[in-house]
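**Q** Here is a sequence together with a model predicted from it:
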Amino acid sequence: MTALGILYPGHFADDDYPRIEQLLGSDIRVDLVHTEIGEDAHRVDALRQMGSPERLATGLQELRLSGAEAVVWASSSGSFVQGFDGAHEQVRGLALAAGLPASSTSFGFVHAAAEIGARRIAVGATYPDDVAALFADFLRAGGLEVAGVLGSRSGTAAEVAGWGEDELFALARAADTPDADALFLPDTALHTVAHIPALEKELGKPVLTANQVTVWEALRLADRRVNAPELGALFTKEPIVQV
């Protein structure tokens, strides 16, 4: 049994994780521990506080006792707002505190892009434009090209958690660009797991979403590979060999 530790802020789209665990269909357990979100606002100051070491320390003991082999901070915005170097410090501190390999959703997107051989990315963000631009900067710092970034007027994670299929597909269609190798949807408050194959079929390219990527990143840290077509191209493609 491989146990994956997930630190998830609040209670927004956390029901994506039991769904992922079921779709993995193997000896993998996804252990979800909630951290305090503080103020629910898509503002840089609030997002930085959400990802503070004190907030991330919450729940680590529970994850250690669960036998987790790796831990991932399941927040894109709570990591990329720190900047690329700051996000590295964030996960380094998390690894030291947990005594486990650690990462975050933001780094998961960078690593997953390499996995599927995507270099040019379109971004459909639920954040305001200024926060969405910080995610694009993070991706560029990770060596990716950004074909386009579409922000949203959504101000809170609670609002995003209430989005349904119509809003999700509208965001994806509007954000995609013909020259992008893949589309990124970077918000762990957005319910996406049930819709990834349909999104990929409609757009004709890989679609990477925050909760999907979070679990994939935890599997990468635990050195596990799982074939799960219901979770999209990321879980079906052979790894890309960089030359």
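**A** That came through, no problem.
**Q** Please make it C-alpha for all contacts and neighbour counts, starting now.
**A** Noted.
**Q** So which residue is dead centre in this structure?
**A** Ala210 (2.8 Å; C-alpha atoms, centre = their mean).
**Q** Surely it is in contact with Ser76?
**A** Yes - contact status for Ala210 versus Ser76: in contact at 7.1 Å, counting by C-alpha atoms under 8 Å.
**Q** Need the residues touching each of these two.
**A** Counting by C-alpha atoms under 8 Å, 6 or more residues apart in numbering, the common neighbours of Ala210 and Ser76 are 105, 186-188.
**Q** and the helix ranked longest in the chain, how far out from the chain's middle?
**A** Longest helix in the chain by number of residues, with DSSP state H as the criterion: helix 83-98. Centroid displacement of helix 83-98 relative to its chain, using C-alpha atoms, centre = their mean, to the nearest Å, is 16 Å.
**Q** what does stretch 69-84 give?
**A** 8 Å.
**Q** And for stretch 154-161?
**A** The chain centroid and the centroid of stretch 154-161 are separated by 16 Å, computed with C-alpha atoms, centre = their mean.
**Q** put this beside the first:
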Amino acid sequence: MTADSGAGPTRYAAEAGRDAVGFLYPGYSAEDDYPRLEALLGGAVRLPLVHTDMGEDAHRVDALLEMGSADRLAAGVADLVRQGARAVVWACTSASFVFGWDGAHEQVRELAVTAGLPASSTSFAFVHAARALGVTRLAVAATYPQDVAGHFTAFLKAAGAEVVAERGSGVVTAAEVGTWGREDVLGLARAGDHPDAQAVLLPDTALHTAAWLPDLEAALGKPVLTANQVTVWEGLRLLDRPLTRPGLGTLFV
């Protein structure tokens, strides 16, 4: 099933003049961040989204490795190509970084070959976004259990970053994360911050953040990078379409 289910060829033809980044999104939780982000970008690009079969909804390493398997990702690619995507991003942090630095590269390489398009994932989006901002001392404020948060920290360290603080929240399912509201998200960011951190990272695409990016940065007084935000930014990077927009945080300034 896709976010554009029921839309026919006429609609795609009418929108063909706009660039499109396609997103593979596991299950259903915070996928409504993507149309919100598309609107905040002023409609400059289309952000079609296809839901992948996530298998077991669990922030557990074995389940995440299966969630990010090549077969599960490949199943949604044709739909994104049909919708005119010129780049594809696997919109999931945990089911990319659990493969490790080399394994996550292989995951993206296989996705690019399958799609015949430039490809990336949310884990690499965080790395590229931090580099673009010139921040190297990072704090991780994760919804995940502590062991899974540790895999993200290891991934960032493999990219050359210094992780000065790591916080896991012990949430096992994306479904639960998707119910979190503004105060929950602000509380997570504050709890995960550290005085030495140049930026705070919230690595879960199941977490709604698009509506609260200015609030997060105002509360912490520093850049805050969130999963759906950096995923969309990464897609624009793949298209070589940098966009400056208010309301999307320091990354889009």
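**A** Yes, it's here. The structure displayed is predicted, hence computed values, not measured ones.
**Q** circling back: what's the matching residue for the residue nearest to the centre of structure 1 over in structure 2?
**A** Matched by TM-score structural alignment, Ala210 of structure 1 corresponds to Ala227 in structure 2.
**Q** likewise Ala114 of structure 1?
**A** Aligned by TM-score structural alignment, Ala114 of structure 1 pairs with Arg131 of structure 2.
**Q** So what's the residue count around Asp20 of structure 1?
**A** Quick fix: residue 20 of structure 1 is Ile, not Asp. A count of neighbours around Ile20 of structure 1, defined by other C-alpha atoms under 10 Å, yields 21.
**Q** How much space separates it from Pro178 of structure 1?
**A** As for Ile20 of structure 1, its distance to Pro178 of structure 1 is 29 Å (criterion: C-alpha to C-alpha, to the nearest Å).
**Q** quick one, strands of the stretch 51-200 of structure 2?
**A** 87-90, 119-121, 137-141, 162-167, 199-202 (DSSP state E, counting those that start in this stretch).
**Q** Which stretch of structure 1 lines up against the longest one?
**A** Translated: strand 162-167 of structure 2. Going by TM-score structural alignment: strand 162-167 of structure 2 matches residues 145-150.
**Q** What mean distance separates the matching stretch from the matching residues in structure 2?
**A** For stretch 145-150 of structure 1, the mean deviation from structure 2 after alignment is 0.4 Å (mean C-alpha distance after the TM-score superposition for structure 1).
**Q** Residues in contact with that stretch: which ones?
**A** With C-alpha under 8 Å, 6+ apart, stretch 145-150 of structure 1 has contacts from 119-125, 129, 132-133, 136, 139-140, 174-177, 179-180.
**Q** Now which of those would you call buried?
**A** For the contacts of stretch 145-150 of structure 1, a burial check counting by 16 or more other C-alpha atoms under 10 Å picks out 119-125, 132-133, 136, 139-140, 175-177, 180.
**Q** if we look at stretch 215-228 of structure 2, which residues are touching it?
**A** 33-34, 91-93, 122, 126, 129, 186, 189-190, 193, 198-205, 207-210, 213, 249-251.
**Q** before we move on, the earlier item: to the chain's geometric centre, what's the distance from the match of strand 162-167 of structure 2?
**A** Remark: stretch 145-150 of structure 1 is offset 17 Å from the chain centroid, using C-alpha atoms, centre = their mean.
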